[in-house]
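Asker: no sequence on this one, just coordinates:
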């Protein structure tokens, strides 16, 4: 009887272990700080190597420049200034990062997703139309709002989301993310600009488009 009880408990224990790992997107700190450092003699792992704590200084936790507007003279009319573990090594293992987003009039941060973090955005200046789309399981529902200065909106991890400046003046927002390096996948770039390209006939059928239109989009978004 005890043998069969043990057999039942083993998969339960494994499931609990998997769930605990799945919920930990970033490594948890086991000390006061783990300032990231490149180690050419080491092996790349999920996270970074730690700087000798005795060599850590205030500069490892500092970044300057978020008061400077980003250049929005591009095809989408927006600029994202990222402050993650690459800019502040002291963010390593802390599970947070920050961005400043500048939008030209009618500019947008096109549909994209962050594979490793949720996002909370606060609008400082201008008027934005923002939203995210839920998963297939939830029937791809759109959750969208028009934001004014001081408004806050949350984008859950992994959900495709966007922001559009619907005003006639530049807009500025700041956003925090629940990862030291949340990553970003811009949908159009990933689908139509992959390297090497996805077979046009595959995308034509998936998006119900003419194959020539797909090739045109691949020419625009391609490397």
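Answerer: Arrived safely. Being a predicted model, the structure only gives us computed values, none of them experimental.

Asker: alpha carbons only for contacts and neighbour counts from here, please
Answerer: Fine.

Asker: hey, which helix is longest across this protein?
Answerer: Counting residues, the longest helix found in the chain (DSSP state H) is helix 2-22.

Asker: Mind giving me the packing neighbours of the helix or strand following that helix?
Answerer: Using DSSP states H and E, the helix or strand that follows helix 2-22 in sequence is strand 36-37. With contacts defined as 3 or more CA pairs under 8 Å, 6 or more residues apart in numbering; DSSP states H and E, the packing partners of strand 36-37 are strand 49-50.

Asker: Downstream of the strand it packs on, the next helix or strand is which one?
Answerer: Once the chain leaves strand 49-50, the next helix or strand it forms, by DSSP H and E, is strand 78-83.

Asker: and that next one, what does it pack onto?
Answerer: Applying 3+ CA pairs under 8 Å, 6+ apart, one finds that strand 78-83 contacts strand 97-103, strand 108-113.

Asker: buried set for the helix or strand following the shortest one?
Answerer: Towards the C-terminus, the helix or strand next in line after strand 108-113, according to DSSP H and E, is strand 119-125. By neighbour count with 16 or more other CA atoms under 10 Å, strand 119-125 contains the buried residues 119, 121-125.

Asker: Pipe the residues you listed into JSON lines and attach distance to residue 79 per row.
Answerer: Output for the buried residues of strand 119-125, formatted as JSON lines (distance: CA to CA, whole Å):
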{"residue": "119", "distance to residue 79": "17"}
{"residue": "121", "distance to residue 79": "15"}
{"residue": "122", "distance to residue 79": "16"}
{"residue": "123", "distance to residue 79": "15"}
{"residue": "124", "distance to residue 79": "15"}
{"residue": "125", "distance to residue 79": "15"}
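
Asker: take a look at this one as well, against the first:
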């Protein structure tokens, strides 16, 4: 499976995602923000980092780059798209997932391992987990607090895919830290599965995110 990894000025988790995708058996390739045609790729991952220095707000400038049109075309073609941390902020900014990821409740950058509950297994990225399974992945963000005005709709459509289990470190609504679109093919998560892709890192719970994408 050929998977594109989007690169913006300020992306810093692209190499980690590349390695995790290789571990899962994919054929990753970097894509710069200026590329419009993504038709050669079977899936897309938008990695974490600080695109354009998070000026204005996280993901705001990345949201108006040419590659976003290519990502939207991939969504129309029902290809899986995963946004991690800054990638999640970008997907929310362009409206490909509901809600927003805004400033943490304590207004500080948080970097720590967290326990997460897998709320939905209907997406390619969570299909290899069990519903309500508790997994471990790290977070690293200053703007990860999830908010939406359509919480009822999220529950009705099974669009909440991850939530914090033992604590709510950033003050997210209902401890939500991962959501998907109505079809379940576009997922935005604040935790970093690529940083939990090998036991030497402390956990390999995140590898299934990429293995599930390839299986799909």
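Answerer: The structure has been received and is ready for your questions. What you see is a predicted model; the values in this text were computed from it and never measured.

Asker: care to give me the TM-score?
Answerer: The TM-score (TM-score structural alignment, normalised by the length of structure 2) is 0.27; 111 aligned residues with a CA RMSD of 6.2 Å.

Asker: that older thread, can you put the helices and strands packed on strand 78-83 of structure 1 in JSON lines and add mean neighbour count and distance to residue 5 of structure 1?
Answerer: Formatted as JSON lines, those follow (neighbours: other CA atoms under 10 Å; distance: least, CA to CA, whole Å):
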{"stretch": "strand 97-103", "mean neighbour count": "24", "distance to residue 5 of structure 1": "45"}
{"stretch": "strand 108-113", "mean neighbour count": "21", "distance to residue 5 of structure 1": "43"}
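
Asker: which one of those strands lies closest to residue 82 of structure 1?
Answerer: Comparing those against residue 82 of structure 1 with CA to CA, the closest turns out to be strand 97-103 (4.5 Å).

Asker: quick one: that closest one to strand 119-125, angle?
Answerer: If you take axes from the mean of the first three to the mean of the last three CA atoms, to 10 degrees, strand 97-103 of structure 1 sits at 40 degrees to strand 119-125.

Asker: Run a quick check on residue 27 of structure 2 versus residue 19, I expect a contact.
Answerer: No - applying CA atoms under 8 Å, one finds residue 27 of structure 2 not in contact with residue 19, separated by 10.0 Å.

Asker: nearest to residue 13 of structure 1, of the buried residues of strand 119-125 of structure 1?
Answerer: Checking the buried residues of strand 119-125 of structure 1 against residue 13 of structure 1 by CA to CA gives residue 119 as the nearest, at 31.8 Å.

Asker: Without its sequence neighbours, what residue ends up closest to that closest one?
Answerer: Closest residue in space to residue 119 of structure 1, ignoring its immediate chain neighbours: residue 177 at 4.5 Å, by CA to CA, 6 or more residues apart in numbering.

Asker: Only the buried residues of the helix or strand hosting residue 18 of structure 2, if you could.
Answerer: Per DSSP H and E: residue 18 of structure 2 is located in helix 14-24. Within helix 14-24 of structure 2, the residues that qualify as buried by neighbour count (16+ other CA under 10 Å) are 14, 16-21, 24.

Asker: could you dump those to TSV with distance to residue 43 of structure 2?
Answerer: Compiled in TSV, these are given as follows (distance: CA to CA, whole Å):
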residue	distance to residue 43 of structure 2
14	15
16	17
17	13
18	13
19	16
20	14
21	11
24	13
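
Asker: Out of those, the closest to residue 2 of structure 2 would be?
Answerer: residue 21 (9.8 Å).

Asker: for the closest one, what are its contacts?
Answerer: By CA atoms under 8 Å, 6 or more residues apart in numbering, the contact list for residue 21 of structure 2 reads 27-28, 210-211.

Asker: what helix or strand is residue 6 of structure 2 on?
Answerer: strand 2-7.

Asker: For that strand, enumerate the helices and strands it packs against.
Answerer: Against strand 2-7 of structure 2 (3+ CA pairs under 8 Å, 6+ apart) you get helix 14-24, strand 27-32, strand 43-46.

Asker: Minimum distance to residue 139 of structure 2: which of these has it?
Answerer: helix 14-24 (14.3 Å).

Asker: If I take the closest one and strand 27-32, what angle do their directions form?
Answerer: 160 degrees.

Asker: I figured the residue nearest to residue 119 of structure 1 was touching residue 100, is that so?
Answerer: No - the pair residue 177 of structure 1 / residue 100 is not scored as a contact, 11.5 Å apart, by CA under 8 Å.

Asker: Now flag whichever of the buried residues of helix 14-24 of structure 2 is closest to residue 87 of structure 2.
Answerer: Ranked by distance to residue 87 of structure 2 (CA to CA), the buried residues of helix 14-24 of structure 2 are led by residue 14 at 10.6 Å.

Asker: Touching, that closest one and residue 4? I think so.
Answerer: No - the criterion here is CA under 8 Å, and residue 14 of structure 2 misses it with residue 4 at 10.3 Å.

Asker: Need the residues touching each of these two.
Answerer: Counting by CA under 8 Å, 6+ apart, the shared contacts of residue 14 of structure 2 and residue 4 are residue 30.
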